[in-house]
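Novice: Structure, please.
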Amino acid sequence: MKLHFTKMHGAGNDFVVIDAVRAAIKINEDQIRKIADRQTGVGCDQVLLIEPPKRPDADFEYRIFNADGSPAGQCGNGARCVGRFIHEQRLSAKSIITLQVGSDLRRLEFDETGSVKAELGAPIFAPAQIPFAADEDATEHALTLANVTVMAGVVSVGNPHAVLLVDDIAATPVEKIGPMIQSLDVFPEGVNVGFMQVESNTQVKLRVFERGAGETLACGSGACAAVIHGIRLGQLANKVTVSVPGGKLEVSWDNGVSSVWLSGPAETVFEGKLNL
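Specialist: Down below sits the predicted model:
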């Protein structure tokens, strides 16, 4: 099969976007791994598939697959790239687009400059719904790693996140601690692990070790989870700039049951064809 694709990125979080609206496409786990391979394929953190919606109140359906072929429930940077793709490919000219993501609906908003703002829904703190094995919701939870206990905020933003506060993000061994937390039995579906350094109530630095992808240059849902945790701790304002290795993202959340929103760069890199 010859696959047409578009390579895109949001603050370095890179994607292969596939248009399954104008022509039906089916890809399996092995093919996704081949696409995502940085040596023998196109290379990406996630593969994004845009399809016709299954429900009448959505404009498009959007499915996310990690580099290892596993499905993902949410990707904020991916949603913004999907929005840019939809406009660039003239699939829709609407200024507000509704995406079907699993059983949920998520809005994309476009401004006159062409930037894309993505809604990621209201955060979930109930442990059973994250899912996370804990007796009750708490602002922070103790996680035991070998002989060390760390404190983390645990939240779902369409996918599970554990957020740790660190003093020096550059010196933090993300590649060591991330997999240790991901392997804990308290996260039955795995977890994305964020490491956040607070610089002020409107500025943070963040690194994220993602399930199915490892450390990425940016993670949109991870940025949202980090800001949500900082707001719950009383350390952050309702709108925060998140500096990630690949650039800067903006996260806004009004607390409570309101949706969290993500904005930032979304760029097309190139288009191509791949034999699968």
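Novice: Please make it C-alpha for all contacts and neighbour counts, starting now.
Specialist: Noted.
Novice: And the residue nearest the centre of the protein?
Specialist: Nearest residue to the geometric centre of the chain (Cα atoms, centre = their mean): residue 75, 3.0 Å.
Novice: quick one, what contacts it?
Specialist: 64, 219-221 (Cα atoms under 8 Å, 6 or more residues apart in numbering).
Novice: now, which of the residues you listed lie within strands?
Specialist: residue 64 (DSSP state E).
Novice: So which of the contacts of residue 75 sit within helices?
Specialist: 220-221 (DSSP state H).
Novice: in this structure, which spans are helices?
Specialist: Using DSSP H, helices in the chain cover 29-36, 76-88, 174-182, 220-232.
Novice: how far out from the middle of the chain is the last one?
Specialist: It refers to helix 220-232. Put simply, helix 220-232 sits 11 Å off its chain's centre (Cα atoms, centre = their mean, to the nearest Å).
Novice: The first one now?
Specialist: A distance of 19 Å separates the C-alpha centroid of helix 29-36 from that of its chain, computed with Cα atoms, centre = their mean.
Novice: So for it, what gets flagged as buried?
Specialist: Neighbour-count burial for helix 29-36, counted by 16 or more other Cα atoms under 10 Å, picks out 32-36.
Novice: likewise the third one?
Specialist: The neighbour-count check on helix 174-182 (16+ other Cα under 10 Å) flags 174, 178-179, 181-182 as buried.
Novice: Please apply the same query to stretch 265-276.
Specialist: 265-268.
Novice: Tabulate those in CSV, adding columns for distance to residue 239.
Specialist: As requested, these are exported to CSV (distance: Cα to Cα, whole Å):
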residue, distance to residue 239
265, 17
266, 20
267, 23
268, 27
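Novice: For the residue lying closest to residue 232 once chain neighbours are set aside, list the residues it contacts.
Specialist: Nearest residue to residue 232, sequence neighbours excluded (Cα to Cα, 6 or more residues apart in numbering): residue 139, at 6.7 Å. In this structure, residue 139 makes contact with 153-154, 229, 232-233, judged by Cα under 8 Å, 6+ apart.
Novice: Would you do the same for the sequence below? I want to compare the two.
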Amino acid sequence: MHGLGNDFVIFHGAVTLTPQAIQRIADRRQGIGCDQILLLHDLSPGVFQYRVFNADGSEAEQCGNGLRCLARLAYDLGAPEDAELHFEGTGGIHLAHRVDRERIRVGMGIPMLDPHSIPFEALARAVSYPIDVSGMEFTVGAVSMGNPHLLLRVQHLETAPVAKIGPALENHTRCPARANIGFVEVHSRHLIHLRVHERGSGETLACGSGACAAVVWGHLMGWLDPKVAVHLAGGALEVEWAGEGAPVYMTGPATPVFSGEIEP
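Specialist: Model (predicted):
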């Protein structure tokens, strides 16, 4: 299943995977191939527990595109079309409902902006922070959507140094849990284009939590309105944020690709 090309292998039920098994499944040449692996476990009707694992075997706290795909799977497996679904993960509890046949709206929670909570090493909270990478200074925003994000504004997204700066910032000493790195091109107060280097997976076609983090930072910087279209390589998401203390809402598609069984 995928959300705008950000693709997942989803296991439904009581499943335990080693980091080595995750790496093998995620391998695009010798496995199934995916950006992340999701585990979905039923707790009660309409209530689920989930976990997210990156392609390198590490566990992530959150995944916005993954949440939409989990909700789509739950509906396809028989959840009532008008039901609001509850998903419990290490990044918090999230509510999802179906907008139409293809699109899911997810409550992504209240963004965390305190550096200690993100986590990001800084003396005090700020809207933006200077950071040094190999002798070059960048200005970044830092936001947690249940998982850590650093954001950079760029003038030309196509030529942004995602492959070089993304991994350097992901593993920066000021990011003790590593971080997802978003490169943001602002087109208007209600439209941005975004590329994301995802922690443990590299650049993906789309990142839902990264889109939310980018809108939060852009709103705090005074660049964006509360409702923004976020265009990524895989397609567009709609993100809404009323401001500090309010939750972020994200709407976008979730698309099944195939289902099957694999040998242990």
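Novice: if we can go back for a sec, residue 105 of the first structure: which of the buried residues of helix 174-182 of the first structure is nearest?
Specialist: Distance to residue 105 of the first structure, by Cα to Cα, is smallest for residue 182 among the buried residues of helix 174-182 of the first structure, at 27.7 Å.
Novice: In the second structure, what sits opposite the closest one in the alignment?
Specialist: Mapped onto the second structure by TM-score structural alignment, residue 182 of the first structure lines up with residue 170.
Novice: so how far is residue 145 of the second structure from that match?
Specialist: 16 Å (Cα to Cα, to the nearest Å).
Novice: same deal with residue 90 of the second structure?
Specialist: 11 Å.
Novice: list residues touching both of the two?
Specialist: With Cα under 8 Å, 6+ apart as the test, residue 90 of the second structure and residue 145 both reach residue 62.
Novice: if you count what's nearby, which of the two comes out ahead?
Specialist: A side-by-side neighbour count of residue 90 of the second structure and residue 145, using other Cα atoms under 10 Å, places residue 145 first with 28 against 15.
Novice: Can you tell me what that one aligns to in the first structure?
Specialist: Checking TM-score structural alignment: residue 145 of the second structure goes with residue 157.
Novice: The nearest residue to residue 98 of the second structure once chain neighbours are set aside - how many residues pack around it?
Specialist: Of all residues not flanking residue 98 of the second structure in the chain, residue 104 sits nearest, at 4.6 Å (Cα to Cα, 6+ apart). Residue 104 of the second structure: 22 surrounding residues under other Cα under 10 Å.
Novice: List the contacts of residue 104 of the second structure.
Specialist: With Cα under 8 Å, 6+ apart, residue 104 of the second structure has these contacts: 68, 71-72, 96-98, 251-254.
Novice: go again using 7 Å as the cut-off
Specialist: Shown in contact with residue 104 of the second structure (Cα atoms under 7 Å, 6 or more residues apart in numbering): 68, 96-98, 251-253.
Novice: need the strands for the stretch 101-250 of the first structure, in chain order.
Specialist: With strands called from DSSP state E, counting those that start in this stretch, the stretch 101-250 of the first structure shows them at 104-110, 116-119, 141-145, 148-156, 160-165, 192-200, 203-210, 214-216, 239-244, 247-252.
Novice: Of these, which is nearest residue 41 of the first structure?
Specialist: Per Cα to Cα, nearest to residue 41 of the first structure of the strands of the stretch 101-250 of the first structure: strand 214-216, 17.7 Å.
Novice: Would you check the span in the second structure matched by the closest one?
Specialist: Using TM-score structural alignment, strand 214-216 of the first structure pairs with 202-204 in the second structure.
Novice: Check stretch 28-45 of the first structure too.
Specialist: With TM-score structural alignment as the criterion, stretch 28-45 of the first structure aligns to 18-35.
Novice: okay, how far is it across the matching stretch, tip to tip?
Specialist: End-to-end for stretch 18-35 of the second structure, by Cα to Cα: 16 Å.
Novice: do the same with stretch 241-253 of the second structure
Specialist: 19 Å.
Novice: Centre of the chain to it, how far?
Specialist: That offset, for stretch 241-253 of the second structure, works out to 13 Å (Cα atoms, centre = their mean).
Novice: Same question for stretch 138-155 of the first structure.
Specialist: 22 Å.
Novice: Stretch 164-182 of the second structure too?
Specialist: The chain centroid and the centroid of stretch 164-182 of the second structure are separated by 15 Å under Cα atoms, centre = their mean.
Novice: And for stretch 124-142 of the second structure?
Specialist: That offset, for stretch 124-142 of the second structure, works out to 21 Å (Cα atoms, centre = their mean).
Novice: Stretch 159-175 of the first structure now?
Specialist: Distance, centroid of stretch 159-175 of the first structure to centroid of chain: 16 Å (Cα atoms, centre = their mean).
Novice: Please apply the same query to stretch 243-251 of the first structure.
Specialist: Worked out by Cα atoms, centre = their mean, stretch 243-251 of the first structure lies 12 Å from the chain centre.
Novice: Can you give me the end-to-end span of that stretch?
Specialist: End-to-end distance (Cα to Cα), stretch 243-251 of the first structure: 11 Å.
Novice: could you give me the residues in the second structure that it aligns onto?
Specialist: Counting by TM-score structural alignment, stretch 243-251 of the first structure corresponds to 231-239 in the second structure.
Novice: Please point out which parts of that stretch sit buried.
Specialist: Buried, per 16+ other Cα under 10 Å, within stretch 231-239 of the second structure: 231-233, 236-239.
Novice: show me what contacts the equivalent of residue 97 of the first structure over in the second structure?
Specialist: Using TM-score structural alignment, the partner of residue 97 of the first structure in the second structure is residue 85. Contact partners of residue 85 of the second structure, counting by Cα under 7 Å, 6+ apart, are 46-47, 95-97.
Novice: Out of the residues you listed, give me the one that has the most neighbours.
Specialist: For the contacts of residue 85 of the second structure, neighbours tallied by other Cα under 10 Å; top is residue 96, 23 neighbours.
Novice: Just list the residues touching that residue, thanks.
Specialist: Taking Cα under 7 Å, 6+ apart as the test, what residue 96 of the second structure contacts is 71, 84-86, 104-107.
Novice: redo that, cut-off 10 Å
Specialist: By Cα atoms under 10 Å, 6 or more residues apart in numbering, residue 96 of the second structure lies in contact with 67-68, 70-72, 83-87, 104-108, 249-251.
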